[in-house]
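Novice: sequence plus predicted model, see below.
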Amino acid sequence: MKSEHEFFAINQVPWTEAGPGITQRLLSNDPEDGTLTRLARWAPGTQTTDEVIRHEYFEEVYLLEGSITDLTLGQTFTVGYYAARRPGMPHGPYRTDDGCTMLEIHHHG
């Protein structure tokens, strides 16, 4: 079951490595099924693999800072953009030239 928290200052949660060029503040999660809410921060120049991304969970993403480019669509998204993706929905690959921070919510089940 996803962890439960009353209001708290998220700056109490450290940034940890989440992949090449990506750090995260893990706000709530279920280690058994991977459900999570996090802030993901991409360093300038970070890019996913060259392949389209698909995953087994429902994902919501809200861009808080910076910008990110979908290389398949050739479109750049900036602060205030939101995505909701069903399991298996193709998206990306992505690159950020100036870096970005996103709120991500992954739902399983």
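Specialist: Happy to help now that I have it.
Novice: can we go C-alpha only for contacts and neighbour counts from here?
Specialist: Noted.
Novice: what's the single longest strand in the protein?
Specialist: strand 58-70 (DSSP state E).
Novice: wait, is N11 part of a strand?
Specialist: No - per DSSP: H, G, I helix; E, B strand; the rest coil, N11 lies outside any strand segment and is helix.
Novice: what's the spacing between it and G88?
Specialist: 33 Å (CA to CA, to the nearest Å).
Novice: show me what contacts R54?
Specialist: Shown in contact with R54 (CA atoms under 8 Å, 6 or more residues apart in numbering): 87-91.
Novice: okay, pairing it with this:
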Amino acid sequence: MSFLQQEFCDRPAHPPIGGAPVSLAEATAASPTGQPQQWCTIGPGIWELFLNGIATSDNKAVLQWYEPNTTSVDPHAIITHTYIKEVYFVQGGLADVTIGRGWGLGSYAYRLPGMKHGPYKASPEG
């Protein structure tokens, strides 16, 4: 798999709160690389900016942004993955509803394949 060199010094601006949804297909359609180059919606009030890897696979690097007070797709659904997931918070925070614990600015989390987590609720800052 080839990776693209992509760098930025400032955090990319997130979409406006309540912005019109943008599908992965829409974000990819206008891209000369065949990879999305704008924020996509992955659930109501949840956005993802593709950074590198393969956008349609689990092998990718992304930024996610939850609009303020957004709860992940199903507020009762436990989440698991078949891949390792690493999370670093650069703004606001999330609370894991199931375990009753939250993380904020500067926090780091590591999830092994199959580890149960979520659902999440975003902080008032997003």
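Specialist: Cool, the structure landed. Just so we're clear, the structure is a prediction, and the values are computed from it rather than from any experiment.
Novice: picking that back up, what range does whatever helix or strand comes next after the longest strand of the first structure cover in the second structure?
Specialist: Once strand 58-70 of the first structure ends, the next helix or strand along the chain (criterion: DSSP states H and E) is strand 75-78. Mapped onto the second structure using TM-score structural alignment, strand 75-78 of the first structure spans residues 101-104.
Novice: list the buried residues for that stretch?
Specialist: 103-104 (16 or more other CA atoms under 10 Å).
Novice: one more: stretch 8-25 of the first structure?
Specialist: Of the residues in stretch 8-25 of the first structure, 22-25 count as buried by neighbour count, 16+ other CA under 10 Å.
Novice: over to stretch 109-126 of the second structure?
Specialist: 117-123, 126.
Novice: can you give me the helices for the first structure?
Specialist: Here the first structure has no helices by DSSP state H.
Novice: what does P93 of the first structure align to in the second structure?
Specialist: That one, P93 of the first structure, aligns with P119 by TM-score structural alignment.
Novice: how about G66 of the first structure?
Specialist: Going residue by residue (TM-score structural alignment), G66 of the first structure aligns to G92.
Novice: from what I see, its match and S107 are in contact.
Specialist: No - counting by CA atoms under 8 Å, G92 of the second structure stays clear of S107, with 10.2 Å between them.
Novice: so the two - more neighbours on which side?
Specialist: Neighbours per residue, other CA atoms under 10 Å: of G92 of the second structure and S107, the larger number sits with G92, 18 against 13.
Novice: next up, the contacts around that one.
Specialist: 104-105, 122-126.
Novice: mean deviation of the match of strand 75-78 of the first structure from the first structure?
Specialist: Taken over the aligned residues, the distance from stretch 101-104 of the second structure to the first structure averages 1.3 Å (mean CA distance after the TM-score superposition for the first structure).
Novice: for the longest strand of the first structure, give me the average deviation versus the second structure.
Specialist: Mean deviation of strand 58-70 of the first structure relative to the second structure after superposition (mean CA distance after the TM-score superposition for the first structure): 0.7 Å.
Novice: okay, buried residues for that strand please.
Specialist: For strand 58-70 of the first structure, by 16+ other CA under 10 Å, it's 58-70.
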